[in-house]
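Asks: I would like to see how this sequence folds:
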Amino acid sequence: MTLDDILASLFPDGHEVRNDNGVIAGAATLRSGGRILVIGVADRTALGVDEAIRLSAHVLESIDRGSGPILVLVDSDSQRMSKRDELLGLNEFLAHLAKVLIHADMHGRPTIGLLYGHSAAGALLATGLATRVLVGLPGASPAVMDLPSMAKVTKLSMTALEEKAKSTPVFAPGLSNLEQMGAVHMTWSDATSLADQLEALLADMPAARDRRDALGKERGGRPKAADIAERVRDLALQTR
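Replies: As a prediction, this is how the structure comes out:
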């Protein structure tokens, strides 16, 4: 589905969402009658300091002026790997965007990420993975780190990583692997109304506490994370 197709299916009652050089911003009317802020990245645009600060501004302005949920549409490259962006402190801009989304979610603005294309590395962390719930559409191709990059970092061969990726979702890019790890809450169908699926999700949003580790345990993608997190939580409470 194209971005226009997705927006039309999500908001049959109309929207004012625009794609400005890869940065999505605007608002739309929900089928239930409420309003939703829509931001995001389109056309596989790399997320740099300029895009991150624009998206952060849209969220902060919305917190001041409005209410309702926030939808983050994602079809990006990774973070922009340029000397200019690095010297300007790209990591801080990406962290700021993620914190703005988390802040909004903690103050009554439920955040939903919709991964409909590609995304990787810092761009995925600062957008879709910074929302309370991330859903995907068939054909989306996320990767926290692709295998060639992972090979450079771990010093393992591509052959070894490809073999590990067959049985261990943590090593494998792709929507199904992120869903098995709990990072992706669910995959929507692109053959039915996205508006109906959005309304159903909004009506049954999980509690504010991040459940990705629990989902990863239930689905067999991250069998240890939930138990370790619970143990760390218990130890922290004991030392208060």
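
Asks: drop to CA atoms for contacts and neighbour counts, all remaining ones
Replies: Noted.

Asks: For G117, see how far away the residue nearest in space to the middle of the chain is.
Replies: Central residue of the chain (CA atoms, centre = their mean): G128, 0.8 Å from the mean position. G128 sits 12 Å away from G117, taking CA to CA, to the nearest Å as the criterion.

Asks: so who does the residue nearest to the centre of the chain touch?
Replies: G128 makes contact with V72, L73, V74, I112, G113, L114, L115, L134, according to CA atoms under 8 Å, 6 or more residues apart in numbering.

Asks: Now, of those residues, which are buried?
Replies: Listed as buried from these are V72, L73, V74, I112, G113, L114, L115, L134; burial here means 16 or more other CA atoms under 10 Å.

Asks: So the last one: helix, strand or coil?
Replies: In this case it means L134. Secondary structure, DSSP: H, G, I helix; E, B strand; the rest coil: L134 is strand.

Asks: Spell out the secondary structure type for the nearest residue in space to it that is not next to it in sequence.
Replies: Spatial nearest neighbour of L134, excluding adjacent residues (CA to CA, 6 or more residues apart in numbering): G113 at 4.4 Å. The three-state assignment at G113 reads strand, by three-state DSSP.

Asks: Contact partners for G113?
Replies: L71, V72, L73, V74, T127, G128, L129, T131, R132, V133, L134, V135.

Asks: and if we set it to 7 Å?
Replies: L71, V72, L73, G128, T131, V133, L134, V135 (CA atoms under 7 Å, 6 or more residues apart in numbering).

Asks: Could you dump those into TSV and include distance to S149?
Replies: Listed next are the contacts of G113 as TSV, based on distance: CA to CA, whole Å:
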residue	distance to S149
L71	30
V72	26
L73	25
G128	21
T131	25
V133	27
L134	24
V135	25
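
Asks: of all those residues, which comes closest to V153?
Replies: Nearest to V153 out of these is G128 (CA to CA; 23.7 Å).

Asks: I have a second one here; can you model it like the first so I can compare?
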Amino acid sequence: MNWQALLDALAGPGHDVQVEDEVLRGTLRFDGQDLAVIGTTDHAPIGVARALAQARAVLDTVRDHPGRPILLLVDTQGQQLRRRDEMLGIHRAMAHLGKAVDLARRRGHRIVGLVYDQALSGGFLTSGLMADVCDALPEAEIRVMRLPAMARVTKLPEERLAELSRDNPVFAPGVDNYVAMGGVRALWSPQNLAAGLRAALAASGQPDRRALDGAERGGRKLAAEVMQRVRSAA
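Replies: Predicted structure coming up:
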């Protein structure tokens, strides 16, 4: 589903979201309140310019519309892989985006991430996964690292990783595996997108359940336990 169809289904003509250089920005009227919409489209690679543009949109929302909920729309092929962005400090620009989202949360903005198409690698880590809750459409594609790249990093044979991915969501791409791990809270029904957004906004005001969801769903069994042990030892 493209972003225009998604927002039209949620609000009809009740939005003014525009796209510039594959970055989405605008306002959506939903259930009687305005939401800031920020994100990317067309599988946009996230380089320095796009990371800073999204961070600017988040910070402008914090400054101009205190407390306004933020909907982060995710469609990215990951970080921009080119020398120029590396030399300009892509890691710092993407960290700045993540910190801008965290600042908004600390200032009382509820933040919902939605993977509506594709979410890969660092472009996902500093946007949708930084939200209070991250949801997805059932047809979305999510992965942080392809198995060949994972094999190079971990020094494990790709065949072994493929074998592990059949039973362990941590090693496997796919939206269902991210639901199992708790990284994605829920999948929205394409037939009732408004209900999905309404539930996500309600959940965004609650304590973070990602580690607990991962344990209950069997996709990430130890994270919640380890977190509790660290809290108890502190």
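
Asks: mind listing the strands for the second structure?
Replies: 18-20, 23-30, 33-40, 44-46, 70-79, 111-120, 133-136, 141-143 (DSSP state E).

Asks: okay, these in JSON lines with distance to A211 of the second structure next?
Replies: Rendered in JSON lines, the data for the strands of the second structure read as follows (distance: least, CA to CA, whole Å):
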{"stretch": "strand 18-20", "distance to A211 of the second structure": "34"}
{"stretch": "strand 23-30", "distance to A211 of the second structure": "29"}
{"stretch": "strand 33-40", "distance to A211 of the second structure": "25"}
{"stretch": "strand 44-46", "distance to A211 of the second structure": "27"}
{"stretch": "strand 70-79", "distance to A211 of the second structure": "21"}
{"stretch": "strand 111-120", "distance to A211 of the second structure": "17"}
{"stretch": "strand 133-136", "distance to A211 of the second structure": "12"}
{"stretch": "strand 141-143", "distance to A211 of the second structure": "18"}
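
Asks: hmm, back to that, looking at the second structure now, which of the contacts of G128 of the first structure still hold up?
Replies: Shared with the second structure under both residues aligned by TM-score structural alignment, their matches' CA atoms under 8 Å, the contacts from the contacts of G128 of the first structure are V72, L73, V74, I112, G113, L114, L115, L134.

Asks: So which of those residues is the closest to I53 of the first structure?
Replies: Nearest to I53 of the first structure, judged by CA to CA, of those is V72 at 14.6 Å.

Asks: Next one: that closest one from G40 of the first structure, what distance?
Replies: Remark: distance between V72 of the first structure and G40 of the first structure (CA to CA) = 5 Å.

Asks: looking at the second structure, which residue lies furthest from center?
Replies: Farthest out in the second structure is A233, which, by CA atoms, centre = their mean, sits 30.9 Å from the centre.

Asks: Residue in the first structure paired with it?
Replies: Counting by TM-score structural alignment, A233 of the second structure lines up with L235 in the first structure.

Asks: Flag every buried residue along stretch 149-157 of the second structure.
Replies: Judged by neighbour count using 16+ other CA under 10 Å, the buried positions of stretch 149-157 of the second structure are M150, A151.

Asks: So which residues of the second structure form helices?
Replies: Using DSSP state H, the helices of the second structure run over 3-11, 48-64, 83-88, 90-106, 121-125, 147-154, 158-165, 175-181, 193-204, 210-217, 223-233.

Asks: Give me the mean deviation of the first one from the first structure.
Replies: Read it as helix 3-11 of the second structure. Here the mean offset of helix 3-11 of the second structure against the first structure after fitting is 1.1 Å, by mean CA distance after the TM-score superposition for the first structure.

Asks: Around the nearest residue in space to R132 of the first structure that is not next to it in sequence, how many other residues sit close by?
Replies: Of all residues not flanking R132 of the first structure in the chain, T111 sits nearest, at 5.4 Å (CA to CA, 6+ apart). The number of residues packed around T111 of the first structure, counting by other CA atoms under 10 Å, is 27.

Asks: and the gap between T111 of the first structure and F171 of the first structure?
Replies: 27 Å.

Asks: what do G128 and G117 of the first structure both touch?
Replies: V74.

Asks: which of the residues in stretch 7-19 of the first structure are buried?
Replies: Result for stretch 7-19 of the first structure [16+ other CA under 10 Å]: buried residues L7, A8, S9, L10, F11, H15, V17, N19.

Asks: Surely the third one and L198 touch.
Replies: The reference is to S9 of the first structure. No. In this structure S9 of the first structure lies outside contact range of L198 using CA atoms under 7 Å: 10.1 Å.
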